[in-house]
Structure formats: structure tokens, C-alpha cells
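Enquirer: Kindly return the folded structure for what I paste below:
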Amino acid sequence: MALCRGCRVGDRSCRFGADLFDATSPEEGVAFVQCPADFDGGPEVAHGGWIAGVFDDVLGRFLAHRGVKSVTATLSVSFLMPVPVARPLVLRTRILSREGRRITMAGALRLEGEHQDRATAEGVWVERRPDHFERHRAQMSADRPETP
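Expert: As a prediction, this is how the structure comes out:
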């Protein structure tokens, strides 16, 4: 699976540890991830921000793997059980529906070999228009205060 721009530019592996990915069907995929120890949010437990970030990254990259360039519109995460750091995890992705450019997806995070979800996520990704980043840059420039 292709890396996001941040990791590609940095010439490194995925910062979320999501380097191994397999599309199991046109609508589903699985990523093998591991929370780095430096994302420890409690004693040997993954920080919630890492969990949300890995869902955002993997679900969005699944769409990219399917040829859909998208941005995240919404993401809701349910933290069900502690997610340990430095242990192999499995993140399953699934496309739930598509309406025009809006794609609803779900994900589930488990310890490798377990059958109980430790966290789940659902969100909406929007297929980008070709001028997405140009419009974004123009808005950011307009929002900058003038320098004397």
C-alpha cells in the first residue's frame, strides 16, 4: 500500500506502523500494524490519538489503494479495550456505502490472533476534486495575516 505524503517525503516506513496491507475483496482490506512504544499513552497502552490516527490513515489509504483519492470528512472512534504498544495488531477495513463522492467506511482494531475488537471506527471520506489542494492553498493564503 502506498505511503502518505508525510512518510514518503521523510523516506521512512509508515509512522503508524501500517506497512503491511492486503485487499481481501473490492470492499474490504486488512492491515497489520503495531503501535510504536513512543506512542505510549499510559503504561504500555497506545495513546488514543495514535489509535484515531491509524484508523484515519489506513481507511483512507485503502481507498487510495482502490484508486480513489479522498480526504476525511468525519471519523468517530470507539475505544473498547486497552490497545497495547509494541504488539502485532490487525486493522480490518470495510466500505459500507457510497453516495456520489461520499464513501462511508468502518474499521476494527484487534490484537493479532484475538477475536475481540479493541477499538472500532466509522467515518466518511470524500473523493477529492482535481483542484482540491489548489483551493485549499488559496484559502490558507487568504487566512494568513498580512505582514508589515
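Enquirer: alpha carbons only for contacts and neighbour counts from here, please
Expert: OK.
Enquirer: And the helices in the protein?
Expert: Ranges of helices in the chain, per DSSP state H, are 5-9, 48-65, 132-143.
Enquirer: what's the closest of the ones you listed to residue 91?
Expert: helix 48-65 (7.9 Å; Cα to Cα).
Enquirer: What residues of the closest one count as buried?
Expert: For helix 48-65, the neighbour count (16 or more other Cα atoms under 10 Å) marks 48, 50-52, 54-65 as buried.
Enquirer: quick one more, to check against the first:
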Amino acid sequence: MAEPFDPDGFTIEPSASGRLLCGGCAPEDACRLGVEFAGVQDGALRCDVTCARSWQGGPDVAHGGWIAAVFDDVLSMAALRTEPRLVTRSLEVSYLRPVPVERALTVLARMDDHAEGRWEVSARMSLATTGPALATARAELRTRRPDHYARHADWLARQPMSPNGFDTEG
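Expert: Now for the predicted structure:
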């Protein structure tokens, strides 16, 4: 008999190819956002990424949601190497210039501060490692409580469903 799945036992560990991937990308061993770990540069985690045309928000420019998702992924990666049980508490993105689709981009992420389960990280997205910033981000990450996902499942089970099947506000 198989062990029951424990969602709170979930951690992000290196995949078979050595990548740190979210729960949605890990089964395919490939990041759906296109993020590839490229090493460390001047003390910052460096990731290479290209926005696929399918993430286009306007003519030849990346959707802001794709940019935010890439930052969330890379900022988490900066801390995941030392803490595999993280969740994002807050994410702030500054969109400085349009981010082009189908062009090689670099994201550099740094650990700014860490104390008692709280991680502050920042990142910069550019066309090249030395090019001007296209967008920047800051995030606060937290070490996940042991019952994080169980508490969420309990809360969600208590929320009423609307007649059309979508969750109501609450």
C-alpha cells in the first residue's frame, strides 16, 4: 500500500538534471517560464531566460505577469539553495522598460538579508549581464510552517462555492 501524500512534506530539491524547479515544472524537469540557472556572477545568482512569444502581452513585449513569475521563481532560487521550504510573502516588481519577447535576458538575484525564517532578496532583469535594467524586483520569503499546506486545504474546504462553480470572495 502506498504512503499517503503529505503536501507539507513538499520541498524543492534539485531535479535529476540539477535544476531547482517548482512543483508544476519538476515532473517535466524543465521550467515552463524558460528560466535556466547559469551560475553565480559577482555574488549574485545568475539565470538566463527568454520570453517565449506565447507570453507576449503587447506587440513584441513580455506580459507583466510573466515578468513577475520569472522574478518570483529566480528570487526563490536565490534562497532555496539553503532553505528548501520557502513561500513568497510579498513580491514587488518595478517595470522600467518593455521586456522584449524572443531575446536573451539575464536575471541577477541577490540575498539581501536573512534572519529567523525571513529572507529578503532582490533581482534585476536586463538584456545582457551588463545592460540597463528592464525590470527590478524585491521579495520577502518566509520559511514555510510545517502545516502550511494542510492549513490552506482546511481553510479552502470551509469556503462556499457560488452557483456557477467559482469560489466566492471570503
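Enquirer: Format the helices of the first structure as a markdown table; extra columns: distance to residue 116 of the first structure.
Expert: Formatted as a markdown table, those follow (distance: least, Cα to Cα, whole Å):
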| stretch | distance to residue 116 of the first structure |
| --- | --- |
| helix 5-9 | 30 |
| helix 48-65 | 16 |
| helix 132-143 | 38 |
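Enquirer: do you know which of those helices lies nearest residue 110 of the first structure?
Expert: Between residue 110 of the first structure and the helices of the first structure, the tightest spacing by Cα to Cα is seen for helix 48-65, at 11.3 Å.
Enquirer: how big's the offset between the closest one and the second structure?
Expert: Averaged over the aligned pairs, helix 48-65 of the first structure sits 1.1 Å from the second structure after superposition, using mean Cα distance after the TM-score superposition for the first structure.
Enquirer: what about residue 82 of the first structure, neighbour count?
Expert: Residue 82 of the first structure has 14 neighbours, counted by other Cα atoms under 10 Å.
Enquirer: List the residues that contact the closest residue to it other than its chain neighbours.
Expert: Spatial nearest neighbour of residue 82 of the first structure, chain neighbours left out: residue 45 (6.1 Å); criterion: Cα to Cα, 6 or more residues apart in numbering. Neighbouring residues of residue 45 of the first structure by Cα atoms under 8 Å, 6 or more residues apart in numbering: 82-85.
Enquirer: ok, so of these, who is nearest residue 125 of the first structure?
Expert: Nearest member of these to residue 125 of the first structure, counting by Cα to Cα, is residue 83, at 24.8 Å.
Enquirer: Can you tell me what that closest one aligns to in the second structure?
Expert: Counting by TM-score structural alignment, residue 83 of the first structure lines up with residue 99 in the second structure.
Enquirer: And for residue 92 of the first structure?
Expert: By TM-score structural alignment, residue 92 of the first structure lines up with residue 108 in the second structure.
Enquirer: Quick check: the gap between its match and residue 45 of the second structure.
Expert: As judged by Cα to Cα, to the nearest Å, residue 108 of the second structure and residue 45 of the second structure stand 6 Å apart.
Enquirer: Looking at the two, which one has more neighbours?
Expert: residue 108 (26 against 21).
Enquirer: Contacts only, for the more buried one.
Expert: If a contact means Cα under 8 Å, 6+ apart, then residue 108 of the second structure has 41, 44-47, 123-125, 129 as its contacts.
Enquirer: PyMOL command to pick out the buried ones of those?
Expert: To isolate the buried members of the contacts of residue 108 of the second structure in PyMOL, using 16+ other Cα under 10 Å:
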select buried, resi 44+45+46+47+123+124+125+129
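Enquirer: Can I get the contacts of residue 108 of the second structure in CSV including distance to residue 32 of the second structure?
Expert: Output for the contacts of residue 108 of the second structure, formatted as CSV (distance: Cα to Cα, whole Å):
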residue, distance to residue 32 of the second structure
41, 24
44, 23
45, 19
46, 18
47, 14
123, 20
124, 20
125, 18
129, 22
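Enquirer: Over in the first structure, see which of the contacts of residue 108 of the second structure survive.
Expert: Here is what carries over to the first structure from the contacts of residue 108 of the second structure, by both residues aligned by TM-score structural alignment, their matches' Cα atoms under 8 Å: 44-47, 123-125.
Enquirer: Hmm, residue 134 and residue 127 of the second structure touching each other?
Expert: Yes: Residue 127 of the second structure is within contact range of residue 134, at 7.5 Å (criterion: Cα atoms under 8 Å).
Enquirer: hey, where'd the strands end up in the first structure?
Expert: Ranges of strands in the first structure, per DSSP state E, are 20-23, 28-33, 40-42, 45-46, 70-79, 89-99, 102-111, 119-127.
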